[in-house]
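Colleague: Next one to model:
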Amino acid sequence: MTHRIQLAGHRWVRLVTRLAVVLLLATGGLVTNLASTAQPAYAHAYLVETSPVDGEVLASPPPAVRLRFNEAVSFNERSIQLLDTNAEKLAIGTPGHVDGKANTAQVSLPTDLTEGTYVLAWRVTSADSHVVSGALTFSIGHPSATAAPVEQDAHRAVVVVDAVGRALAFLGMALALGGALFVAVLWPAGRSDRRGRRIVWSGFVVLAAGTVVVLLVQGPYAAGTSLAGVFDPDLLGAALSTRLGHALLTRLVIVLALGVAFGLAVRHGSPPATTGTATTATAGAAGAARRIVLPAVATVGAVALPLTWTLTDHAQTGVQTWLAVPATSLHLLAMALWLGGLITLAACVLVPAGRRETSRAITLEPALPRFSGLAQVCFAVIAATGVYLSWRQVGTWAALGATDFGRLLLGKLAVVLAVVGLAAGARRFVRRRGREPLGVDAAPAAAVRRLRRSVVGEILLGVAVVSITAVLVNTAPARTSYAPPVHTTVPVPAAAAESAAGLQDASIEVNIEPARSGSNVADIYLTGPDGSLVAVPEVSGQLESPDRDVPALPVTVTAAEPGHYVANSMSIPFPGEWVLRLDIRVSDFDETPVRVRFTAR
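Modeller: Sure thing, here's the model as predicted:
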């Protein structure tokens, strides 16, 4: 018997030790791998330069097309496609990086391209693991009447499934971490309560399932295919080779290690007490492992788990990544401990007595006061990190209402404020009842019922916050997606004012929206000194880049009304400084150029 006890004790110690080693190796491997490949990035890559430029007319077919981004991008052989005017895909070379530069993609083109306009569609994965796409056109000889339309958005079903998988992963992390802390630490009866253990185990299952879903859909999401792409081994292999794939695999290892640690922590019974020095030493080692190693493993796992998000998402791109990664990790961890603990508290402690075994009495002590204190700390962390992260991802007040990210953030803030209101009521309940001699268990039944309803409301709102967060992490941050419109006014040159009546002391007002790379609308107004519109025979335009060797791009300007002219499809190839040159014809023989400088995001 003594020998068997010794063997069991040694196996238990070895298991915990190996568990700790696996967890540390997985975490260290993730951090080392991602840190070694990290490059300066700005959240959602954008195109900086192309050759040829968008809209360029060439005398002969170019041997290749080159795309340069602001940060490192990854792609596969399906990431770049060439379409003719009939939307037929043409055979091109295999895309690759140029001279080892991770931010530049190049693909060779056929040498027998005929005259007309072609569309090059691209779809790459940026450093924050999110997919960005776009298209450019170029013409050989002369432009075609029409160019092939390109569908840039991912399949709706893929986007929805990806968001659901991310939401499940967030919710599973909350149930696993928050539920485990509540069951193993805050609630004395938790380790022997089957319902509490089931909630935690369900959290591990949901977390693993959500992670697998995100991993499976990453391939078709990056390639722009339908959900059928989840069965494509090539797409799965491509997803596994990315930074996100490495992080998701590491997350599954951490989930497994934490699951084993939780199972050991709540396991009933311990080796029977017997005499003997060897047996006592073995039992003491096992007890020390339970008291010291298991909490250490749980702590490392709880810290490492959020890193599988923050080292591959918005946190590790943009400004102040050294602060953003730990701040975002703390934000996620605090959310998980609060929401997971709250769900477990509601299901195991605050349920009506009639729904529990009649032989067991419901007691709110000490679980409710302990969780109330934990929730207060979590809310403080969520508020502090949330304010910083909001500033970091938004940048300006105007971006809040002008971008999808900003509007989602405002919605999340409204829900969080509602949660804080409900939580404040629960906190007052605990404080008020805690002053009584019998504690919170002496509260009237009506007060407990109100507390239950408040907690249920918190849970529903917390799930809403998780859902919004799942969408936010896949949305371009407002700081990079927001481009303030250009509103500028320049005086009409003196030469033009002398050649045409009504232009003396007149000005040209130019409004460009959204003033970013891609298609833009430019409104041009010629206004006299009294504010009235002044008509001229014609206004034509060109787009020039003062800093780069880029040919001038034609801009089609049409008259919307006398004195008001519009360029409905002014294409800006890439962000940076640009000049809109307007040639104002005031008579049959006189034409005056006006240059308007602006910055495109």
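
Colleague: switch to C-alpha atoms for all contacts and neighbour counts from now on
Modeller: Fine.

Colleague: Val150 looks like it's in a helix, true?
Modeller: No. Looking at Val150 with DSSP: H, G, I helix; E, B strand; the rest coil, it is coil, so not inside a helix.

Colleague: residues in contact with the closest residue to it other than its chain neighbours?
Modeller: Nearest residue to Val150 in three dimensions, chain neighbours excluded: Ala121, at 7.1 Å (C-alpha to C-alpha, 6 or more residues apart in numbering). The neighbours of Ala121, taking C-alpha atoms under 8 Å, 6 or more residues apart in numbering as the test, are Ile80, Gln81, Leu82, Leu83, Ser133, Gly134, Ala135, Leu136, Val150.

Colleague: Isn't the third one up against Lys89?
Modeller: Same thing as Leu82. Yes. With contact defined as C-alpha atoms under 8 Å, Leu82 counts as touching Lys89 (5.7 Å).

Colleague: which of the two has more neighbours?
Modeller: Neighbours per residue, other C-alpha atoms under 10 Å: of Leu82 and Lys89, the larger number sits with Leu82, 21 against 13.

Colleague: Look at the more buried one and tell me its secondary structure.
Modeller: Three-state assignment for Leu82 (three-state DSSP): strand.

Colleague: count of residues packed around the residue nearest to it when sequence neighbours are not counted?
Modeller: Nearest residue to Leu82, sequence neighbours excluded (C-alpha to C-alpha, 6+ apart): Leu120, at 4.6 Å. Neighbour count for Leu120, taken as other C-alpha under 10 Å: 19.

Colleague: To compare against the first, here's the next sequence to fold:
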Amino acid sequence: MLFLLFLLASLTLPASPAQAHAAPVGASPSPGSVIGSSPSEVTVTFSEPVTPVEGRVQVIAPNGDRISGKATVEGTVMRIPVRQADKPLGTYLISFRVISADSHPVGGAISFSVGAPSERPEAPSETTGTHPSVEVAVPVFKTVGYAGVTLIAGPALFLAFLWPRGRSRAGALKTVRVGLALTAFATLGAIASYPQQGSGAPLWSLSAQELTETVTSEYGLLLTGRLVILGALAALLLPLLRRAPRTVREPARVLVGAGGPDLVRTEAKPPIKINRLRGYAVIALSAAGLATWPLTGHAVAAPMAGITVTAGVVHMAAMAVWIGGLVTLAGFLLRGTHPRVLGVILPAWSRWASIAVLWLVFAGAIQAVVQMGKVSALWTTGYGQLLIAKLAITALVLGAAAFARRMVITRAAASGLRRTVGIEVAASVVILAISSVLVQVDPGRIAATKEKEITGQGFSETLTSDLYAVQFNIYPVELGEYNTVHAFLYTPDGGPLRAEEWQVTARLTDPALEAVDQPIAGLPTGNQALGSISFPLAGTYEITFTIRTTAIDRASVKTSVTVGG
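Modeller: Now for the predicted structure:
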């Protein structure tokens, strides 16, 4: 029931699950630019290292032919060799689909032109998005994995250190096995869905070659390592947890329930000496297994990756201890356990929970500071808004936990304590669901990067007069002086026309300012000119081209461009 609620909560959260976490921030040739000859290589620069998806990175010529070779990556720069197109003049399209450093797919397209712009070729459909089946499956697998880790950690800690002697261990042991199975299932699902995240294919479309490439990739090796660790944990941990702790026979400290079935250990001495080597092995394996989550997510691609990965491990471990312990209490111990026995168990658990929450908050704060980038991202990005919601619910849970701790100290009625713990568990389910969505959306720092993301759109238009037609492109149309204008001059019937003189002015219309001359000069090709335009303030600008075609023939054409907010 808990798992179903968990799954339902994750699926009803309003967030797009498979958004990209890297962004293209530069390209050569520049997006929207017009160059004189076809390049032999094009490059795309991203905000973080990427891996090209085989067959999904291509350069398309104006006539629709694919003219690109195999893409390679050096750091954050992807290089694509290009052969000469049969018909080189016109608009080219760089279509790409890559995997970012945090294992998320990135797709997009950038255009440039040779000689003069033409109709933009269409991007292949497989580069434009992720199939809906994959969009649903990825967060479901994340949620199942978090649920599995929680169901392993909580019952295992109670079985090892706080389990009443007279209570059956079968239910808690079964829960640990379920947790191991769920985590393994989620990991296999992540491996199987990884190729489709890159290719854009549906979830059920998976070839043996794609699976092999995934398993041998860095991402696949990490998840395969997680499966191996889960197998080793099952072999080491379950036999240890099957053994009932030996009760310390100290009459002054022994607590016995009615009829003696609930005899438990005291806090003065450990209940059993567990094989230290096995115990250390379980701890080491658990830490290594937990590390595979941040190593395949946001943390590994963030600045100060060592710190964020460590914080991710601590955050996940603390979450699993806290929420897993609550689930164990609510599911197995709060009902049917003698109050005097609970009087020993609950204070010890309360201390453990307090320490877990402290580390949870500390590690979460480190991650938030690094991933947000700036404070305003808290309320201007989807990641920040989800984080605020998570913090608000966490605050409510902590309030309920404080109330429960007070009830433990004052030895309040078990029924009231059960209700309070139930509230904590229900709210914790929502927290985990939000967490499974958080790892799928762009962190605040990436959202800030995407404000500078290249689009290749710019502003293009053709203006006509009785003397000529001028076709031009302004890129990138943003505040400042670094906006390039490239213009082409033609006769009214479409033939190239040489200009004797070019002049361009820009005038802000609201508030109305005087027109300002912008630097532009004709190119040796005769019918082309290149220059720059400055937009010092946000608003609508009137752009005027005044072109002299002969010693006496001159004409002006105008258009409007909106810049900024």
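
Colleague: still on that earlier bit, which residue lines up with the residue nearest to Val150 of the first structure in the second structure?
Modeller: When the second structure is aligned by TM-score structural alignment, the residue opposite Ala121 of the first structure is Ser95.

Colleague: Check which helix or strand that match maps to.
Modeller: Using DSSP states H and E, Ser95 of the second structure sits in strand 90-100.

Colleague: In the longest helix anywhere in the second structure, which residues are buried?
Modeller: Longest helix in the second structure, counting residues (DSSP state H): helix 339-372. For helix 339-372 of the second structure, a neighbour-count test (16 or more other C-alpha atoms under 10 Å) marks 339-342, 344-346, 349-350, 352-354, 356-357, 359-361, 363-364, 366-368, 370-372 as buried.

Colleague: cool, stretch 339-357 of the first structure as well?
Modeller: Neighbour-count burial for stretch 339-357 of the first structure [16+ other C-alpha under 10 Å]: Leu339, Gly340, Gly341, Leu342, Ile343, Thr344, Leu345, Ala346, Cys348, Val349, Leu350.

Colleague: now stretch 23-36 of the second structure
Modeller: By neighbour count on 16+ other C-alpha under 10 Å, the buried set for stretch 23-36 of the second structure is Ala23, Pro24, Val25, Gly26, Ala27, Pro29, Ser30, Pro31, Gly32, Ser33, Val34, Ile35.

Colleague: Roughly how far does the first one sit from Glu451 of the second structure?
Modeller: Separation of Ala23 of the second structure from Glu451 of the second structure (C-alpha to C-alpha, to the nearest Å): 10 Å.

Colleague: And for the second one?
Modeller: The span separating Pro24 of the second structure from Glu451 of the second structure equals 11 Å under the rule C-alpha to C-alpha.

Colleague: do the fifth one as well
Modeller: Computed with C-alpha to C-alpha, the distance linking Ala27 of the second structure and Glu451 of the second structure is 16 Å.

Colleague: do the same with the third one
Modeller: Relative to Glu451 of the second structure, Val25 of the second structure is positioned 9 Å away (criterion: C-alpha to C-alpha).

Colleague: Closest one to Gly203 of the first structure out of the buried residues of stretch 339-357 of the first structure, please.
Modeller: Gly340 (8.7 Å; C-alpha to C-alpha).

Colleague: how about that closest one, what's its match in the second structure?
Modeller: Matched by TM-score structural alignment, Gly340 of the first structure corresponds to Gly324 in the second structure.

Colleague: Please apply the same query to Arg195 of the first structure.
Modeller: Matched by TM-score structural alignment, Arg195 of the first structure corresponds to Gly171 in the second structure.

Colleague: show me the contacts for the spatially most central residue of the first structure.
Modeller: Nearest residue to the geometric centre of the first structure (C-alpha atoms, centre = their mean): Val473, 2.1 Å. Val473 of the first structure makes contact with Asp313, His314 under the criterion C-alpha under 8 Å, 6+ apart.

Colleague: Tell me the counterpart of it in the second structure.
Modeller: In the second structure, Val473 of the first structure lands on Val439 (TM-score structural alignment).

Colleague: how about Val282 of the second structure, what's its partner in the first structure?
Modeller: Aligned partner of Val282 of the second structure by TM-score structural alignment: Ala298.

Colleague: brain fart, Lys374 of the second structure
Modeller: Using TM-score structural alignment as the criterion, Lys374 of the second structure maps onto Thr396 of the first structure.

Colleague: is it true that that match touches Arg479?
Modeller: Yes. Between Thr396 of the first structure and Arg479 there is a contact at 7.4 Å, judged by C-alpha under 8 Å.

Colleague: So between the two, which is more surrounded?
Modeller: Arg479 (22 against 14).

Colleague: looking at this, the more buried one is in a strand?
Modeller: No. Going by three-state DSSP, the assignment for Arg479 of the first structure is helix, not a strand.
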